[in-house]
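Engineer: Next input, structure requested:
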Amino acid sequence: MSFARRLSSLLVLTALVGLLAVPASAGTARLQLVATTGMIADTLREVGGDRVEVRGLMGEGADPHLYRQTRSDVTAMTRADAVFWNGLFLEAQLEEFLGRLGQRKPVFAMGESVPEEARLADEEYPDQPDPHVWMDPGRWRHVVLGIRDALSELDPEHAEAFAERADDYLEELEALDAYAREVLASVPEASRVLVTAHDAFGYFGDAYGFEVLGIQGFSTESEAGLARIESMVNLLVERGIEAIFIETSVSDRNIRALIEGAAAKGHEVRIGGELFSDAMGPRGTYEGTWLGMIDHNVTLITRSLGGEVPDGGRLGRLASTEEET
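Structural biologist: From the prediction side, this is the model:
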């Protein structure tokens, strides 16, 4: 090979190496970001606006407790400018990978934005906080502010724009919280018991004064045993609980077992509807946003447990929140 051709080949190879070393967002105006859960992805888009492009790993119906990264997920995370995840032991199968990735690029655990004193703990495992912080707007505001600060760190030039968008979003959050408090207060006190497939609504109950009973614990990795099912059936019968709820990201098997067990004891229990717990609704719908997800849950719980709510929820944008027949 001639010297000229060798030199040309070397220049091409050098250029390719240079391209591979360039961050994914180089040459574009937007940060290339990856978020694990839909709730974090949606909030990133709200605060980041047109300065960010966000890929969410977990879509409609995904269970973050059990989710394992795919090859395309790994590629997306390694090429992104930063990765945002919930943390607090939510994405249990991703923790090891994200820990290693965090040694090479910014990785933000947004659940940790919630102050320790505001986190709920598992009675059996006090060192493991409840990770479902998005269920309470009052706690989620800390995540909004954490996202604002993280984006400002990644792109200081647009920090003012991120702050303005965060303030606007917090106004929506506060309006949603006010709506939730108003309509949930119409539920008769004796009916303020929320029975679900797994213990994802603790922050909701803490914020709005509801007793929350999950068949499984904080994580869906743990299976509910026969003893737990039997004790829950007895509780439904003894306390006359008439409505329980399924979740979009969790099998309804245990809920059906409760209904059958209660029926065998002469007590009728109905399904109050389907709640969004660890995942939001379909992308592109109102329920596919964090605001819509919480609006749906609040509206459905209120209606199913005997309270009064407007048609279509806070903004009249909800699809049907009727009980399952």
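Engineer: okay, CA-based contacts and neighbour counts for the rest of this
Structural biologist: Will do.
Engineer: residues contacting residue 163?
Structural biologist: The contact partners of residue 163, taken as C-alpha atoms under 8 Å, 6 or more residues apart in numbering, are 47, 148.
Engineer: Can you classify it by secondary structure?
Structural biologist: helix (DSSP: H, G, I helix; E, B strand; the rest coil).
Engineer: what does residue 195 give?
Structural biologist: strand.
Engineer: mind listing the strands for this protein?
Structural biologist: Here the chain has its strands, by DSSP state E, at 31-35, 52-56, 82-85, 107-109, 193-198, 211-216, 243-247, 270-275.
Engineer: To check against the first, give me the structure of this:
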Amino acid sequence: MPHAESVRPASPPRRRTLLAGALALLPAAALAQSRTPLNVLATIAMIGDVVREIGGERTRVEVLMGPGVDPHLYKATREDVAKMLRADVVFYNGLVLEGKMSDAFVRVARTGKPVYAVTELLPEEELIEPEGADGLYDPHVWMDPRAWSAAAGLIAEKLIAHDPAGEPVFRRNLATLKARIAALDAYAERAIATIPERQRVLVTAHDAFNYFARRYGIEVLGIQGLSTESEAGVRRIQELVDVLVERRIPAVFVETSVSDRNVLALVEGAAARGHRVVVGGALFSDAMGDPGTYEGTYIGMIDHNVTTIVRALGGTAPERGFQNRLGTRR
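Structural biologist: Prediction:
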């Protein structure tokens, strides 16, 4: 039977809040009976896809937030809470990604439901605390395939705890998934290295790509901060226009779950200074592509991002990605 400590808070490890205190007082969650399938609810698709890959037919996965949904702003509905209560296990990202759902997680966990914050199960040294983030860790861990592979291992351990009979299946599927993520990571490393060094600057709508930057040695500049709740000021936009013009950066990028208004302001600002900047494409940041598409998988999401970034910034990458599957159905 797991202890209360297995239910992790939505707040970052280095900044305990009332939520952390509330969860620390929770009763021990009841271990689910081994059965097939295990009903799993995930808040975001990046987690849901990993659970499906590992769990296979031994899990039935439901994802709360679909394509184009911004988890920073998402508020749990009464039906969402009901879905969490009906699930055998709940996985959420944590590190305040789903900050407006904190009360819902506490309410569900108090019933004894197993509720796990995936990123908060990772060692702290894996996490990034950006400058000016006021002690908050960056929640966008999935942008580093190596770190997300480690998160997949932690998800597998929780599935095994709730379905011990499925352990051989879970471990076999995990090994397959890790090998596929490693191949994706190797492709990303090779492709990004082809971008001219002066142009290895990724300008996006908000700071969702810090882990991507750390892994692949590319500079990332976001208009907004870690959360899309933050406002982009005129000064910040002007600073980024200066960077675009001075470094002759050819492209900026919109995000599928964030308004393109601020990014288009950069394009217009650079044009007014005599430098042509194009929108290099739409990146998947806080949400994946449509269900049933290649981009609606974690690997497809990252493949799309890498390929789009590399081609727009002057590097070399195959038009349809490293598996020749971009734009296809699953």
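Engineer: ok so, going back, possible to save the strands of structure 1 as CSV with distance to residue 261 of structure 1?
Structural biologist: As requested, the strands of structure 1 are exported to CSV (distance: least, C-alpha to C-alpha, whole Å):
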stretch, distance to residue 261 of structure 1
strand 31-35, 40
strand 52-56, 39
strand 82-85, 38
strand 107-109, 40
strand 193-198, 15
strand 211-216, 14
strand 243-247, 13
strand 270-275, 12
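Engineer: Switch those strands over to a markdown table; also include mean neighbour count and distance to residue 296 of structure 1.
Structural biologist: Output for the strands of structure 1, formatted as a markdown table (neighbours: other C-alpha atoms under 10 Å; distance: least, C-alpha to C-alpha, whole Å):
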| stretch | mean neighbour count | distance to residue 296 of structure 1 |
| --- | --- | --- |
| strand 31-35 | 24 | 23 |
| strand 52-56 | 20 | 21 |
| strand 82-85 | 24 | 23 |
| strand 107-109 | 19 | 26 |
| strand 193-198 | 24 | 15 |
| strand 211-216 | 19 | 18 |
| strand 243-247 | 23 | 12 |
| strand 270-275 | 21 | 8 |
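Engineer: mind checking what residue 89 of structure 1 lines up with in structure 2?
Structural biologist: For residue 89 of structure 1, the aligned residue in structure 2 is residue 96 (criterion: TM-score structural alignment).
Engineer: Next up, the contacts around the equivalent of residue 105 of structure 1 over in structure 2.
Structural biologist: Aligned counterpart of residue 105 of structure 1 in structure 2: residue 113 (TM-score structural alignment). With contacts defined as C-alpha under 8 Å, 6+ apart, residue 113 of structure 2 is in contact with 29, 30, 85, 88, 89, 90.
Engineer: do residue 41 of structure 1 as well
Structural biologist: Residue 41 of structure 1 neighbours (C-alpha under 8 Å, 6+ apart): 34, 35, 54, 55, 56.
Engineer: Go through the residues you listed and name the one nearest residue 113 of structure 1.
Structural biologist: Minimum separation from residue 113 of structure 1 among the contacts of residue 41 of structure 1 (C-alpha to C-alpha) is found for residue 35, which lies at 15.4 Å.
Engineer: What is the neighbour count of whichever residue in structure 1 pairs up with residue 261 of structure 2?
Structural biologist: Residue correspondence to structure 1 (TM-score structural alignment): residue 261 of structure 2 is matched to residue 253. For residue 253 of structure 1, the neighbour count with other C-alpha atoms under 10 Å is 10.
Engineer: now for residue 69 of structure 1: what does it line up with in structure 2?
Structural biologist: With TM-score structural alignment as the criterion, residue 69 of structure 1 pairs with residue 76.
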